[in-house]
Each structure stands twice: as C-alpha cells, then as structure tokens.
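Engineer: pasted the sequence and its predicted model underneath.
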Amino acid sequence: MTANTAHATRPSTHAEPGEPGWLPNPPVAPAHVIRDDAEAIAVAEQLRPLFAAEAKERDRERRLPFREVDLFSQSGLWGITIPREYGGAGVSQVTLANVFAILAAGDPSLTQIAQNSFEIIDVIRQTGSETQKRELFGAVLSGKRLGNAFSEFGGKNVEAFETKLVRKGDHFVVSGKKFYSTGALFAHLVPIVALDEEGHVVVAVADRDAAGLEVVNDWSAFGQRTTASGTVILDEVAIPASRVLPAHIVYENQSAVGPQSQLIHAAIDAGIARGAIAATIDLVRNHARPWIDSGSDRAGDDPYTIAAIGDLKIRLHAAEALLDRAGRQLDETIADVNDETIGKAKIAVAEAKVLTTEIALAAANKLFELAGTRSTLGAHNLDRFWRDARTHTLHDPVRWKFHAVGQYYLNGVQPPLHSWI
C-alpha cells in the first residue's frame, strides 16, 4: 500500500486558495479491492501498527492524519461491506466489528473517521436504485471516501433536523448546518441527512468541493482529537436528483442500520480497551517500580497488580464475546429482517455496548494506578486512552441501554425505533 502524501496540512476548507486555512480537496488514489473476510482481518492487522506508530504525537499536536487516512482507504477496508454482486467483499458483521476493534487498538480517532461511511453504505444498499448502487459503490471501491454530515448541534434531540432539501428545477438544493461531522474533512463525497419538502428523512450525497459546502475544522473535544468532527455549513448546495436517497425507508421504519452503526461504536471502544491494557502491561513489565510493601523486585510480581491485570483481561474478553455475539445476531437479522429479528439485534448490540464502554473506561483509568506516577508524565501522553474512551462512549448514553435491555427481557417491550439503540 502506497500513501499519497501530497496533502497540505492546513486545518479547514472554508478559505480560498492562497488564504490561511485553505486545504485542497483530497486527491483520489486507487484502492485495493479486498475479496473476503480473512483478507479484511489480515489487512487490518497490517495497518494497526502503522496507525499506532505516531498516534501519541498526532493526539498531542491535533495533527490530522491525512497520510494515514489515505493508507486506510487505499487498503480497501472502506469497501468491505459492499455486497459481492457490486464488487465488494460483503463481509460479515462479525468481521466488520473485528476490523474496527483491531484498528482502534492502534488509534481510535483515525479508525472512527471511517465509521459513518459504513452506515451510508448500508443506506445505499437498502434504499438506493440500481443506478445509485452501481455509481456510489463503484466510487467507494475505486478509492473515494464517504464523509458525514448527519447530526446537528441544536434541536431538542438527535433526530430534530433543521437541514432542508428542496427541489429547484431538475435538481435539489440543501441548506443547513451540521456538527459532529466525522470524516467530512477527508471525504470526496459528503452524505447529508436532511428533511425533504414532505418532512421525510433523505440522504443527499454532495461532492466535497460543491459550491456552498464548507467544512470547518472546529472540533475541540479533549478526546478523539484528530477525527475533525466539526462543522459542515450548507448554503444551497446543489444535489443532482440521482444523488438523493430515500433514507426514510430505513430511518422511519425498523431496520438494521441503527444497530450496525452501534456495533462499530462498540468495536471502537473494545479497541480502546485493548490498547490501554496493552500499554498497561508494557509499563508494568518494563518501567513501573514495585510498591515497597509488596516485597517484590519487579512491579509485575506485585500480587495486587497481577490480580488487577487478570480482572481487566476477563472483562475485556467478556466484552469481546458479546461483541462477536452481537455481530452474529446482526448477520442473522440482515438475512431475515422483521420486527422480531431487529429487536434481537438491537438488544444484542446494546448488551455489547454496555460492556465495551465499561472496560474502555476501566482500562484507561486502571493504567495509571498500576503503572504509577511516572505514567502521568506528558512525554508518554497516556491520558489519551482515557480521553478517547470518555469522549467516544458519550456517543449514546449507556444508561438507556440498561433500560432497553431490562424492558425487553422483563416486559417484552421491543427497543425504540430510532438509530441510537
């Protein structure tokens, strides 16, 4: 895999060429086409150490990972869920979750940049015409990246959209303002969630360099620092009719789109936990000093430290087991979609999300207790694990996962219709 390193590294796309803050649109580099599940896992394993190599420095400097994103998309991993009949590998949800967990153990911020692309691929699969599928799937397989202009900062909840799509002659125009736009800065195509003139949810796929579309790198969270999950401003952006997807088919009815997206989030949290535990073991083995009362010569011989590592590993393996179980249920649901199987998938993913959240936070916190005061030194930047875990796990509240799971098993109540469960 060869990265295209011709990118500038300026922070936004809202300035004119030559002005401070100008960033060119990313060139399209040919992507490898992955053929099956085994190859997807193998490629992820190859990329993980490359993602990890400068993760500490990227986080510290808020240095956006243009070169690494090129490697990511050129590897072919961005197209692995595209169905085989359209040229993709059509990998299982189990494999998809494993890929994200592997990569997130290296750098969860970089890994998350691809997350929304997979949701849109599934929206295209379920709602697109044959022409749309062949065009958009072909674009992804050729190396183009899908971004994200979904969520909005205002509104009474996450489904209160103010972005509107209206017809103008033989095409449409979309106007609004988006935030949490992970991937848009690195994208070639920006899918935009909007309401049409009848109030239905649609996805309008715009070119990143379309007139009126402005990407601003104003993401300032203390974690997931290099996802560039900031603002997208839309000022009458022209959208061809052929690029409008009737997404209400999956967003206003029961579908697997929501739990599929949630599964990837859970996998990222599992990856954060893996990375934090690996860092803890390395520090304890090679750098930490034993506590004076242990009577040990090595920190790794401290009985309380040994027990704590055992506890973390058990909890990680439990979370990973539920993640695999959720992936298998999703695969079964996608093969036979109905209200009952959708409910099973949502609950299985919710259970996995609870444990991956808990172990990501616990592992990132326990690292400092077991490695000692020297682990807090700025040179190590180990707090990035906790900052990434705390930020990413806020995507959807786990307290409501417990409620949905309890309602399902105790009272036979199906989980909510929306995509955040």
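Structural biologist: Nice, I can see it. Residues are numbered from 1 along each chain as shown.

Engineer: going forward, measure contacts and count neighbours with C-alpha atoms only.
Structural biologist: OK.

Engineer: which ones are touching Ala266?
Structural biologist: By C-alpha atoms under 8 Å, 6 or more residues apart in numbering, the residues touching Ala266 are Leu323, Val349, Ala352, Lys353, Thr356, Thr357.

Engineer: swap that for Ala364, please
Structural biologist: Taking C-alpha under 8 Å, 6+ apart, one finds Ala273, Ala276, Ile277, Asp383, Phe385, Trp386, Ala389 in contact with Ala364.

Engineer: would you quantify the distance from the fourth one to Gln260?
Structural biologist: Shown here: Asp383 relative to Gln260, a distance of 29 Å by C-alpha to C-alpha, to the nearest Å.

Engineer: what does the first one give?
Structural biologist: Separation of Ala273 from Gln260 (C-alpha to C-alpha): 20 Å.

Engineer: got another one to weigh against that:
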Amino acid sequence: MSHTINPEFIALAEATRDALANIALDGDESGEYAAAREILENSGLLALRIPAALGGPGASQVEITEVFRILAQADPGIAQLLQPHYGFTDAVVMLGSDEARERLYADIRAGKRIANAAAERGGRHAADFSTVFTRQEDGSYLASGQKFYATGSLGAAWITVMAVDGEGSVIMSFIPTDAPGLEIIDDWSGMGQRGSGSGTLRLSEVAVPADFVFAWSPATRPTAWAEAGRLAHAAIDVGIAEGALRFGVASVRASNRVPFELAQYASLVEDPILRFQVGKESAAVRAVAALLRETAAVIDRAEATPDAPESLLTEVREGLLATKALSADVSNRVATELFSWTGARTADRSLRADRFWRNARTHTLHDPVRLRYADLGQIELNR
C-alpha cells in the first residue's frame, strides 16, 4: 500500500541526518551534543505536527515516522528528542485558553522544543508519582518533586510534567524550563542514547498557571495518540537498524582483506556465506520498515476518524505490538551481527561501531519486548 508523503519533509529530514552524521562520532565520544541540538532546532522539522487548520504543516503520522527513522540512522539520541516534542505538540490543544495554546505554537514555530518528565525513582513503577501540584487560591499551582530521565530536557524551552494534584488525580502540565524553581541536571549516564538530553528535573514550588495544567486520563488521551508515541520509539529502532546495516555494508566494501580460509576470493563481497548473512539482515530491516509505515497509516486513519470504532483501535494496538517487538529485535541483532562481517578490525575504538549496539540496547529497554510478544500471542490465542 502506498502512502502520500510530502517530499519536502523527507528532504528536510535527510539534510538534517547528513548534518548530524558529520558530528555523530564526536558527540558519542565526548558526550557533548549542543551542536547537534542546534542542528535539529534550526532544521525546520519541529513545527511539522502543528495542525494545518492552524497554519502549520499538518504532517501525518506516516510522515513524522519517516522523520524519526531517517534521523535515527545518524543519531538516534537526537531523533529521540522529537518523540516528546511531537507527542506534546499534539497535546497543546488540551490547554485551557487560546492564549496558552498560541504561546506554545508560536514557540514551536520558532524552533523551540518540548521535553517530557514523567518517570520517577522510588515508587513501584515509573508512573508511581510523588511529584505534587498544590492548588492555590487563584487557581494556579505550585509544583514540587523530582523526575528521573526527563527526555529531551537539556536545551528544551518547555517541559511537560506528569504529576498528581492534592486529591491524587493525575495531571499534565506545560512549564517553561526557565521558570523560577525549576532545575535540570545533566546527569544522564546511559551507555547509549547519549544525545537524548535526558537529565534529572527538580521542581521547588514552581508556579504553574491553571491554563497550562489539564487532567490526564484515558478519557483525555485518545488511544491513537498514545500508540503514536510508542510508534515513534519503534521508528527510532528501525533507523538504528538501517544505520547499522549501512555501516556494516560499507565496512565490508571497504575491506581489502579476507580470512585465510577464503583466500580464493578477491574480497569479502564475494564470500557467499557473508552475502547470505547481509541479505538476511537486509530483508529483516526492509520488512520491519514496511510494517512501521503500515502501522503509522492505521494510526493516521484512527486520528482522522471521529469516535473511531473499536475494530480500528484494535488494528492500531495489534499493529503497534508487532512493530514494536520486531523493531527492537531487528535493531539489536543487526547492531550485533555487523561485527562478524569484517572481524576484529571493526572493534577498533576509533570507529565507534559499538554505538549502534549501545543505542539499540539502551533504547529498546524502554518497553519490555517479551511483554509485547506475550500481548500479541494472547490476542491471537483468544480471538
């Protein structure tokens, strides 16, 4: 099935990918990503999800999924900055006034990013919140608490914070990162996704106007919206796999050595077993990329369908389960297998070939793959 994709969006993504690729090795080695974030913020990509009805590009899920995939080929950590940004660009419509919504849209148009802070440490799970928004007499809130792994927080202009109010109800808010009492700490120490800018967030009685706070529940969070966030992660995994495959193939082509046992071949490219190995991984990457596009198209249909029927939402969920599980498996496998294609020389630290595996392994830990396969298996067995 073909899907309409604006070629201008793809051209922007490819130009941004190429610019990021030029500095990806330096960033991975030094941990310094300010230049990469600047490339992203000046790329013209940040406004893609502003609705066409409001004068924005109105990019579809199919289109932004392609953006994630393309950027992740070069630097999946930087690609991940767009996951909360696009997701919460969609949520701006939930704000309580025209003034609040227009303030956010104006900043997004100007290339300013939105980050997200949800996960906390100390509870039974990441969504067991201790961060509290206390209501004031004028209707505003004072926010206090601490968040771990605040995705994209470094360099962001806004951050969305999930918390509980005085009655224990879950709420969501948009807070400017320069608000008094808000502190972002650059302490993300993961072995991969180093460019994701995910530090600790501390809130010390941060004043938040009521118009920037809204209830957060299944009723206010459409299924298609929630699944689109998960699809973004799958797109990043597919991009990692494509980047790893491209790197591995280039390494094979550039090699002028063959194992002693294969001395009859002029180059590694002639090795039939290696051809099989590369072809197998290429087929897997192509297949999961196609599944990614199909799932994105189903989400677009759900978003375009008022009161989408349960049958369509079920199609969204099932497609996402398969895409999420397969993209995680394929990205980890390709990032591992590429080392066997050219041997010990690929382990040279100057190549930083391990960045593909470190990024894939780190990023795919977001969502336990075994649970996604189990969920899909349960569906199949109980139809």
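Structural biologist: It's in. Because the structure is predicted, anything quoted here is derived from the model rather than measured.

Engineer: tell me which of Asp383 and Gln260 of the first structure has more neighbours.
Structural biologist: Neighbour count, other C-alpha atoms under 10 Å: between Asp383 of the first structure and Gln260, Gln260 has more, with 26 against 20.

Engineer: name the element the more buried one belongs to?
Structural biologist: Per DSSP states H and E, Gln260 of the first structure falls inside helix 257-286.

Engineer: so where is that helix in the second structure?
Structural biologist: Mapped onto the second structure using TM-score structural alignment, helix 257-286 of the first structure covers residues 225-254.

Engineer: secondary structure added to the contacts of Ala266 of the first structure, as JSON lines?
Structural biologist: Formatted as JSON lines, the contacts of Ala266 of the first structure follow (DSSP: H, G, I helix; E, B strand; the rest coil):
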{"residue": "Leu323", "secondary structure": "helix"}
{"residue": "Val349", "secondary structure": "helix"}
{"residue": "Ala352", "secondary structure": "helix"}
{"residue": "Lys353", "secondary structure": "helix"}
{"residue": "Thr356", "secondary structure": "helix"}
{"residue": "Thr357", "secondary structure": "helix"}
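
Engineer: lining up the residues you listed with the second structure, which overlap?
Structural biologist: Using both residues aligned by TM-score structural alignment, their matches' C-alpha atoms under 8 Å, the second structure keeps these contacts from the contacts of Ala266 of the first structure: Leu323, Ala352, Lys353, Thr356, Thr357.

Engineer: what's the fourth one aligned with over in the second structure?
Structural biologist: For Thr356 of the first structure, the aligned position in the second structure is occupied by Ser327, per TM-score structural alignment.

Engineer: and the strand ranked longest in the first structure, what does it pack against?
Structural biologist: In the first structure, assigned by DSSP state E, the strand with the most residues is strand 231-240. Counting contacts by 3 or more C-alpha pairs under 8 Å, 6 or more residues apart in numbering; DSSP states H and E, strand 231-240 of the first structure packs against strand 171-178, strand 201-207, strand 213-216.

Engineer: and the last one against the second structure, how far off on average?
Structural biologist: After superposition onto the second structure, the average distance of strand 213-216 of the first structure to its aligned residues comes to 0.6 Å, using mean C-alpha distance after the TM-score superposition for the first structure.
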